[in-house]
Every structure is written in structure tokens, then in C-alpha cells.
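Enquirer: model the following, please.
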Amino acid sequence: MNILVTGSSGWLGQTLVPKLVREGHKVVGLDPEPGATTSVVGSVVDRALVRRVIRDEGITAMIHAAARHKPHIETHDNSEFVAVNVQGTLNLLEEAVAPGSAVDRFVFTSTTSLMISQQIRDGKAGGAKEAAWIDETMAPLKPRNIYGVTKLAAEELCRLFNHLHRLPVLVLRTSRFFPEEDDMAHAIRQSGENTKANEFLFRRLSVEDAAEAHVVALAKAREIGFDTFIVSAMTPFRREDCRELIADAPAVVSRLFPEYLALYEKRGWTMFDTVDRIYDAGKAARVLGFTCRTGFREVLDTLR
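Expert: Sure, this is the predicted structure:
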């Protein structure tokens, strides 16, 4: 395939582009920032550029990972989020179905963040009696910031273009795979690695797994047609654990992984006192045929 990857200089793109190339695809990376995995420097907001790249490079598939992300809320105004996340997605979709286009599949990198309302975000401090169990059936969605609102709008554009034009589109709501710490409500002050290790229990995946999910989605898009998937490490928790997780998360983790405490103590690590949400990636396993290779068990194995 001739694949256009947007956001190719980003954390995901740096892993995804080489992986696609190794599998024999021709990959065109598009990003405003130059980089080793970017061949065209420019923005998805520039529709003429998008049109030219699709035509000149004979693009047959798209992976749209470019976006203004949550950390940009502090540095960019709302109109920038709308321009990149909404108009940029619309530009790609319209050019994908334009006369003469050879594009026959589209994978959109979305986010689990759009599923987190302010009520869920407040968690135990807001009076929640149990952790929120989050899967693709959650409705209505009430994103709490401009990032979530614009990503949800972009998802709806994807759904619409599948409906109107039968363009195969798969939406991947990825949980955290970026290297930076973000949510200080859960961060462990002493160690970013401690925070990330804990998050593999309920809201994280490795960037390698994120890239592999996109490769699988690209292969399955035409077969599935349209669908939305949470992509995250498989949680070891069950719905029955939700009440105890918000009250005493370490007790649940100790029951499931009795060895974790000794491994953590050797490094001066601690477990979150409370877990406010669990992402259920079961649908991706059942329908997409994708399961993350790295989870909390593998994290403990590396600590040994």
C-alpha cells in the first residue's frame, strides 16, 4: 500500500512509520515538524497540500494521527484545536473520497480522553462510590475540554464519511502511550516510571503496541467497514472490583499480583491509592483481533 501517515514526526509516528516501511509499504509522512520519519513538511489544515500529496504519491490508505493534544491546551487557543483536529480531519476525508482518489481505507487515531467527563475525572474526590468501567458502549459522551470535544467531532466526521461514501474507517481510541506525565491526580511524585507502571493496570499501552494496533486496523478496515475501538493494555480488573478500586486500589492489586509489593518496595515505588476508571479493551481483542503485548504482568517481569 501507499500510505499517508499524518503526525509522522510525533511519538507514535516515529515508531509507526518505520514499522510500515519494514512491512513493505510505501509511506509518506506528513507533519509540520521536520523529522526522520517525515517526508512532507506541512499541515493537514492545508487542503491543497493534502490534495497534492494524495494525488502525486498515489496514496491508497491513510493513518491520521496528527492532532493538537491535551498538553497544547496551555499553549494554543481553541481555534487551533478546531482547525487541526476538526478541519484537518475533514480535509483528509474529503480528499480521500474525491474523484480520482485511490484511497480505500482510513484509520483515525482518537483518544480515550474524550470518554472522561468531569464527573469521572473528579473520581473519589467528587464522591464517586466506584471506579468507572469504560467501554465503547458508554453514552452520552461528555468530554471535559477542547481536546476531547474536537476529537469527538472528528470521530463523527469519520462516521459520516463512512455512511455517505462507504469509505472504510476504523477509529482507535488509544489510552496513554506518550512518555510525558500528564495527569497529576494520579502521578507519583518520586518517579515517572512508577506512574506509568501503575497505569498499565487500567489506562496505558506501550508506543510499540499503539503502532501495532494501527497496522492491524489498516489490514482489517475494509473487512470491518466502520467501528470504534478502545486500544489499551488489557486490564486484569473485573467490573466486580470497581467499588474496592476506588476505595483501596493497593488491596485489589495485591490480591491479583501478590509479588508486586516486594518488587515495588525495592525501588521505593508505591501504588495509586485509588483508581477512578478502567478502560476495557476487550472489543479490540474480539472484533479487531488485537491485544497489547505489554501489560502490568510484563511490567512486573521486567522489574524482576
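Enquirer: only C-alpha atoms for contact and neighbour calcs from this point on.
Expert: Noted.
Enquirer: can you pull out the helices in this structure?
Expert: Under the criterion DSSP state H, the chain carries helices at the ranges 11-22, 47-56, 78-81, 88-96, 118-122, 146-165, 192-199, 207-224, 242-256, 260-267, 282-283, 296-303.
Enquirer: which one of the ones you listed lies closest to F108?
Expert: Within those, the stretch nearest F108 is helix 146-165; the backing value is 7.8 Å (CA to CA).
Enquirer: how about this one, so we can line them up?
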Amino acid sequence: EQICRFASARHGLSTIILRPGFICDESVEFPATLRLLSCMVEVRDVARAHLAALECDARIRQDTFIITADSPLSRIDPLNFFADRRGCLEALYPGIGAWIDDGTLDPRTITEWYTIEHARQVLGWQPRRNFRLPEGGVGDVV
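Expert: Okay, the predicted model is just below:
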């Protein structure tokens, strides 16, 4: 990234840096999709982010973008989340508490998350796959 910044500053090259999270394919199923709340992104969304970067405003000379699923946790105070992970998740996803209580989901595994707001605003990029609870129960593809 420093070399890209240097090339932009010194030679006027356009360098757009994409920082994808943990990249998964479309076959990832619940409960592994819980990682979509923190750092995961589907490979097709990464490909769309690259296309958005190629097609973005030519006036962007150098910038960096986080590419992950859209996590509603980025709109929650981290101190509140770490104090009451179950409560925060239940407020976002009513019913998720049952999967936490039976051990299917472990919110302690969520230790970080990212905002994609900059990519959304500047590139017009929005991931198509984000975390959601399965409608029919554990094991449903989400």
C-alpha cells in the first residue's frame, strides 16, 4: 500500500487499494455465515468490488477501501456490544438468541468488524450477501 501511495504521489498513477476480508464462496452455510457479521465476504462480492474500482470516478488518484459483507455491528457502539453481545445481536436479529443459547452460534467469536461505508459512498459498491438467520432452521443455506 505504501508503494501504491508513493506511485500516486510521485507519478500521478491512479491506485485504488481493496482490502477484502476473509473470502468465502457461495457454498458457506449457517452457522459459518456468522463471520459475515465481522470479516467475511463472498468471492462474487469481491469481484463486483474490483469492477466498481475499475469503473469509479477517474478523479480518484489514490484511495483504500474495506471490502466485507455489510455488518450492522458497524453502527453499534463497540462497548455496548462487548458488554452484551447476545442482547445486541438479538436486537438486530430477533430469534438469534435461541441459536446462541443452544451453542450453535458463539458471539464471543466476533471480536472485530469493519464498515464498508467508504466503499459504498465512493465506489457505489454494496455487497449482495450479508448475514441473515435461516428461515427454516439451522442448516438452511443463507
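Enquirer: tm score of chain vs chain?
Expert: Aligned and superposed, the two chains score 0.79 in TM-score terms (TM-score structural alignment, normalised by the length of structure 2); 135 aligned residues with a CA RMSD of 2.7 Å.
Enquirer: now the helices of structure 1 in a markdown table, with distance to V275 of structure 1?
Expert: Formatted as a markdown table, these follow (distance: least, CA to CA, whole Å):
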| stretch | distance to V275 of structure 1 |
| --- | --- |
| helix 11-22 | 26 |
| helix 47-56 | 42 |
| helix 78-81 | 29 |
| helix 88-96 | 33 |
| helix 118-122 | 11 |
| helix 146-165 | 21 |
| helix 192-199 | 9 |
| helix 207-224 | 22 |
| helix 242-256 | 5 |
| helix 260-267 | 17 |
| helix 282-283 | 19 |
| helix 296-303 | 15 |
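Enquirer: now, of the ones you listed, which is deepest in the fold?
Expert: Sort the helices of structure 1 by mean neighbour count, taking mean count of other CA atoms under 10 Å, and helix 88-96 sits at the top with a mean of 22.
Enquirer: matching residues in structure 2 for that one?
Expert: Aligned using TM-score structural alignment, helix 88-96 of structure 1 spans no residues in structure 2.
Enquirer: now for that helix, which elements pack on it?
Expert: Applying 3 or more CA pairs under 8 Å, 6 or more residues apart in numbering; DSSP states H and E, we find helix 88-96 of structure 1 packed against helix 47-56, helix 146-165.
Enquirer: rerun that using 10 Å as the cut-off
Expert: In terms of contacts (3 or more CA pairs under 10 Å, 6 or more residues apart in numbering; DSSP states H and E), helix 88-96 of structure 1 is packed against helix 47-56, strand 61-64, strand 106-111, helix 146-165.
Enquirer: and those: which comes nearest P236 of structure 1?
Expert: strand 106-111 (21.0 Å).
Enquirer: so where in structure 2 does the closest one end up aligned?
Expert: Going by TM-score structural alignment: strand 106-111 of structure 1 matches no residues.
Enquirer: now the angle from that strand to helix 207-224?
Expert: 130 degrees (axes from the mean of the first three to the mean of the last three CA atoms, to 10 degrees).
Enquirer: mind telling me what R44 of structure 2 corresponds to in structure 1?
Expert: Aligned by TM-score structural alignment, R44 of structure 2 pairs with E208 of structure 1.
Enquirer: whoops, I mixed them up, L73 of structure 2
Expert: Per TM-score structural alignment, L73 of structure 2 is aligned with F237.
Enquirer: re the thing from before, go through the helices of structure 1 and name the closest to V5 of structure 1.
Expert: Nearest to V5 of structure 1 among the helices of structure 1 is helix 11-22 (7.3 Å), distances taken as CA to CA.
Enquirer: surely H50 of structure 2 touches W125?
Expert: Yes - at 9.4 Å, H50 of structure 2 and W125 qualify as touching, with contact defined as CA atoms under 10 Å.
Enquirer: mind listing the shared neighbours of these two?
Expert: By CA atoms under 10 Å, 6 or more residues apart in numbering, H50 of structure 2 and W125 have these common neighbours: 56, 67.
Enquirer: quick check: N130 of structure 2 vs V142 of structure 2, distance?
Expert: N130 of structure 2 sits 9 Å away from V142 of structure 2, going by CA to CA, to the nearest Å.
Enquirer: anything in contact with each of the two?
Expert: T33.
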